[in-house]
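from the sequence below, what's the structure:
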Amino acid sequence: MTEKDDYLKIAENYEMPEAFQHLIPHMFSEKEIKLIALMGKKEFTVAQLQKLIDKNISGDSGLFLQNCYRRAITKKIEREDNLFFKLDRFYTRLSYFAQYEPDHWQRISEEDRQKLDQWCFATYVEDIRETIERKIQGEKISLHNSNLMTLEEAQETIENMDREIYLQPCNCRAIALKCDKPKNTCIQFGHEINTPADRGWGERLTKEMAKQILKEANKNGLIHSGEDEALCNCDGCCCYPFRAAQVLGSKDKWPKAAYSIYWNEEKCIHCRKCVSICNFGAFYLGEDNKVHFDREKCWSCTLCAEHCPKDAIIYLR
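Below is the predicted model of the structure:
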């Protein structure tokens, strides 16, 4: 089989658009390329996959298999107490590549990175579209980044958590690279199969460490959102949930705010902290060089209220 054939197999088996085939040598090792071509759409037990690797690919098959799972080449499937492996998606591999191999990711041209971000975002939107449409109709259905939280609420979530806590890089900011806000800010709970923690990524945190990360994220203007699976610290320019909500028309439904923002113009001293902290331009400077508030742009994330020195901004249920 020629190199061209292997590349076509990646496009076919790994759901990789042909437009990105020239990036294959940057994102996959030669052995991984061969494995993707060999596995196709099939599922394998650990023993079957190790046998396939031993027959066709040199080296320690167990270590190679472990590394393929770690790098999101493969994923696990549990069925009737049995464990199987199959190929993951290029969509997942791209996220892991940007998150955990940032130096390699940034060696890819800016033009290609932007195209990959656009493709990844479009794939994300289609993956969640049906769920979001159901949420808009009022169905109570679980989805990541479901609830916007105050800092206090996010820290209470940490305090009440009875699962392991891990720190992971924000995949959205890692891929998009549209702002200079901190990336190592997302908090994941547990280590179920196919999560970054189960694949061997992330730093194990104590509750106090996690609370401090939330505090620093808040200070850096990042929005707390999440549920029982993870707490994300999001921004308004890179993060896929906020970008997707604008495309899908789900603002106020997902991510859902528990509060509304009230600005008392008379108490405002026009210090501009709300202008600098707001991710959506809801607080802005007018031609009179004073602070103004555009309620239509507000997502009620509560960051502005938490940073207002004169309590001119409060959040109400």
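
could you use CA atoms for every contact and neighbour count after this?
Fine.

centroid-nearest residue for this structure?
The residue lying closest to the centre of the chain (C-alpha atoms, centre = their mean) is N171, at 4.0 Å.

distance of it from I213?
17 Å (C-alpha to C-alpha, to the nearest Å).

what segments of the stretch 1-150 of the chain are strands?
According to DSSP state E, counting those that start in this stretch, the stretch 1-150 of the chain carries its strands in the segments 44-45, 74-79, 82-87, 147-149.

please work out which residues outside the helix or strand hosting L214 touch it.
L214 belongs to helix 207-219 when elements are defined using DSSP states H and E. With contacts defined as C-alpha atoms under 8 Å, 6 or more residues apart in numbering, helix 207-219 is touched by 151, 154-155, 158-159, 165, 167, 182, 185, 187, 223-224, 233, 303.

tell me the helix or strand right after that helix.
Counting by DSSP H and E, the next helix or strand C-terminal to helix 207-219 is strand 223-226.

what packs against whatever helix or strand comes next after that following strand?
Reading on from strand 223-226 to the C-terminus, the next helix or strand found by DSSP H and E is strand 230-234. Contacts of strand 230-234 with other secondary structure elements, assessed using 3 or more C-alpha pairs under 8 Å, 6 or more residues apart in numbering; DSSP states H and E, are made with strand 186-189, strand 223-226.

next secondary structure element downstream of the first one?
If I follow you right, that is strand 186-189. Heading C-terminal from strand 186-189 (DSSP H and E), you reach helix 196-199.

what are the buried residues along that following helix?
Within helix 196-199, the residues that qualify as buried by neighbour count (16 or more other C-alpha atoms under 10 Å) are 196-197, 199.

second chain to compare with the first, below:
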Amino acid sequence: MKNLVFIKKFQIPEAAYSNLDKLFTPEEIDFVSRMEQKVFSEEDVRAMGFSDPKGFLENSYKRGIVSLSDEEKGTFRISDFYNRLDIFSISETETYRSFSKEDREALDEWYFDAYCSGLDPDPDRPPTADEVMPLDEVLDFIDKQERPVYLNYCDCRSLRGDCGLPTKTCITYKNGLNSFAHRGLSEQIDKEKAKEIVRKADQAGLMHTVNPNGICNCCGDCCYLFRGQKKRNSLGIWPKASYIINFDRSKCIQCGKCVKRCSFEVFYKEGEIQKDASKCVGCGVCVQSCPVNALSLKGR
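Modelled structure (predicted):
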């Protein structure tokens, strides 16, 4: 019965039922089940019989079991499974990877659906400020920032996790209440390190998307932005894409690097290299790999 209370209060989907013992400790399940107040403090946790309420809350905050309500007052609230799974996937990756492939796929699909349901349903209106940018513009963006910068694991690839591309690639400037940085899950870096991360991501074939809070280095398989784009049929609208590929066929030496690098099958071989610009997101990853400068970006 206590587990049923916990499942309801923490909004846990059926896809997670078989792995509750890996996602939560018995103490966490007991705490969530018994906590009756929406906003609570260390003293409230002490009153429940916890011998080290401060340590419990600090650990629970880092693990995404609770979220801060008011840092100055020292008050918290119960978090939810959406936040816990996000944190779990990037901070307890080995444990997550011990789940069966079927369970991981089910959790990823649940999370993706939850992500999409939180977006503005109007397909003609961008639901977030994310924008696809080529490498040089991303590096310029980093140079212009005067905020603390942090490095995180990519939650999209951590959750889906089968494409084999690098995961420690997410750069964020978000360090406020309940952020990964504030929870102690991020590595603080400097501008040069941030630019190095982006360059290496580009070499690995990852696209770059920028929003006011940071930079994602995305693949076409796992990234929720591009999976969401496909679901919403919003190519060129969201994420915002200012460019499209230009192909100078006269320079092409048929090396096929663009075919291998593109995540969206813009390039393909039918005798010679062919281009279907209607699929292009304007990331410029193919431009970086072309040895003869046959590719360039132009305004969309």
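
got a TM-score for the two of them?
For these two chains in superposition, a TM-score of 0.94 is obtained (TM-score structural alignment, normalised by the length of the second structure); 299 aligned residues with a C-alpha RMSD of 1.8 Å.

in three-state terms, label D162 of the first structure for me.
For D162 of the first structure, the secondary structure call by DSSP: H, G, I helix; E, B strand; the rest coil comes out as coil.

alignment lookup: it to the second structure.
Residue mapping for D162 of the first structure onto the second structure gives E146, with TM-score structural alignment as the criterion.

before we move on, what about E110 of the first structure?
For E110 of the first structure, the equivalent position in the second structure is taken to be K101, counting by TM-score structural alignment.

okay, now its match: neighbour count?
Using other C-alpha atoms under 10 Å, K101 of the second structure has 13 other residues around it.

where's it relative to D108 of the second structure, distance?
Using C-alpha to C-alpha, one gets 10 Å for the distance from K101 of the second structure to D108 of the second structure.

same deal with L57 of the second structure?
Computed as C-alpha to C-alpha, the L57 of the second structure to D108 of the second structure distance reads 27 Å.

residue range in the second structure corresponding to stretch 297-310 of the first structure, please.
Stretch 297-310 of the first structure lines up with residues 279-292 of the second structure when matched by TM-score structural alignment.

how about C280 of the second structure, what does it touch?
Taking C-alpha under 8 Å, 6+ apart, we find C280 of the second structure in contact with 244-245, 264, 266.

and the buried ones among those residues, selectable in ChimeraX?
Here is the ChimeraX command that picks out the buried ones among the contacts of C280 of the second structure, judged by 16+ other C-alpha under 10 Å:
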select :244,245,266
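
what's the closest of the contacts of C280 of the second structure to L225 of the second structure?
Using C-alpha to C-alpha, F264 is the member of those that sits closest to L225 of the second structure, with 13.6 Å.

which position in the first structure aligns with the closest one?
Counting by TM-score structural alignment, F264 of the second structure corresponds to F280 in the first structure.

and that match, what element?
Counting by DSSP H and E, no helix or strand carries F280 of the first structure.

who's in contact with it?
By C-alpha under 8 Å, 6+ apart, the contact set of F280 of the first structure is 236, 297-299.

so which of those wins on neighbours?
Within these, neighbour counts (other C-alpha under 10 Å) peak at W299, which reaches 22 neighbours.

am I right that that one falls within a helix?
No - per three-state DSSP, W299 of the first structure lies outside any helix segment and is coil.

isn't F81 of the second structure up against I12?
Yes - here F81 of the second structure lies in contact with I12, judged by C-alpha atoms under 8 Å, at a distance of 5.6 Å.

start and end residues in the first structure for stretch 226-240 of the second structure, please.
For stretch 226-240 of the second structure, the aligned range in the first structure is residues 242-256, judged by TM-score structural alignment.

now the terminal residues of the matching stretch, how far apart.
Taking C-alpha to C-alpha, the first and last residues of stretch 242-256 of the first structure lie 11 Å apart.

who's in contact with it?
Residues outside stretch 242-256 of the first structure that contact it (C-alpha under 8 Å, 6+ apart) are 121, 125, 129, 132-133, 135-136, 145-148, 225, 236-237, 241, 299.
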